[in-house]
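Peer 1: Pasting the sequence and the predicted model now:
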Amino acid sequence: MIGDGIPGIEIRDEAITLGQLLKLHGVAGTGAEAKDMLAAGVVTVNDVVETRRGAKIRPGDIVDAAGEVFSVVTRAD
């Protein structure tokens, strides 16, 4: 969790696509599920509805996927 109580999802690169992130976090089991969530408009990034599966998500971004809120953080190796 980060300082404000929001759980953090670690990524190893400087960015990840939103579709990959939704699968990594487990809110979407497949790419098709991620696509459906995005098409339904139930995913926001930094409080803005996002519909692009390929949108680049970077550390510090806050994602709300159908009520599941998490932050993206850089993995400390």
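Peer 2: Arrived safely.
Peer 1: rest of the way, CA atoms for contacts and neighbours
Peer 2: OK.
Peer 1: Any idea how many residues pack against the closest residue to V43 other than its chain neighbours?
Peer 2: Spatial nearest neighbour of V43, excluding adjacent residues (CA to CA, 6 or more residues apart in numbering): A65 at 4.4 Å. For A65, the count of nearby residues is 22 (other CA atoms under 10 Å).
Peer 1: now the helices: where do they sit in the protein?
Peer 2: Counting by DSSP state H, one finds helices in the chain at the ranges 18-25, 31-39.
Peer 1: Reformat those helices as JSON lines; add distance to P59 and mean neighbour count.
Peer 2: Formatted as JSON lines, the helices of the chain follow (distance: least, CA to CA, whole Å; neighbours: other CA atoms under 10 Å):
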{"stretch": "helix 18-25", "distance to P59": "12", "mean neighbour count": "20"}
{"stretch": "helix 31-39", "distance to P59": "20", "mean neighbour count": "17"}
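Peer 1: The structure to be compared is supplied as follows:
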Amino acid sequence: MEIIKLREDYIKLGQALKAAGLVDSGVDAKFAIQDGLVRVNGETEYQRGKKLYDGDIVTFENNEIKIVK
């Protein structure tokens, strides 16, 4: 599981995917999210700008990202 430590109060979903190295660019993140391949806390998420907070779990291609403060 990849851990992303927040610098602010939140990180956007597309930024989190890039920060974890799961996608190469914002465009790749956009298409992965639009295609329904990304889940946040077990729910499919379609908004690239979805704000992630402390404790959120993102799942993409059998990889998990945990957001921590």
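Peer 2: The structure has been received and is ready for your questions. This is a predicted model, so every value here is computed, not measured.
Peer 1: Break down structure 1 into its strands, ranges please.
Peer 2: 8-11, 16-17, 43-45, 48-49, 56-57, 62-65, 68-74 (DSSP state E).
Peer 1: For L24 of structure 1, which of those is the nearest?
Peer 2: L24 of structure 1 lies closest to strand 8-11 among the strands of structure 1, at 8.4 Å (CA to CA).
Peer 1: quick one: the closest one to chain centroid distance?
Peer 2: 9 Å (CA atoms, centre = their mean, to the nearest Å).
Peer 1: packing partners for it?
Peer 2: strand 68-74 (3 or more CA pairs under 8 Å, 6 or more residues apart in numbering; DSSP states H and E).
Peer 1: elements contacting the strand it packs on?
Peer 2: Using 3+ CA pairs under 8 Å, 6+ apart: strand 68-74 of structure 1 touches strand 8-11, strand 62-65.
Peer 1: so which of those strands gets nearest T17 of structure 1?
Peer 2: strand 8-11 (10.8 Å).
Peer 1: corresponding residues in structure 2 for the closest one?
Peer 2: Counting by TM-score structural alignment, strand 8-11 of structure 1 lines up with residues 3-6 of structure 2.
Peer 1: For that stretch, buried residues please.
Peer 2: Neighbour counts over stretch 3-6 of structure 2 (16 or more other CA atoms under 10 Å) mark I4 as buried.
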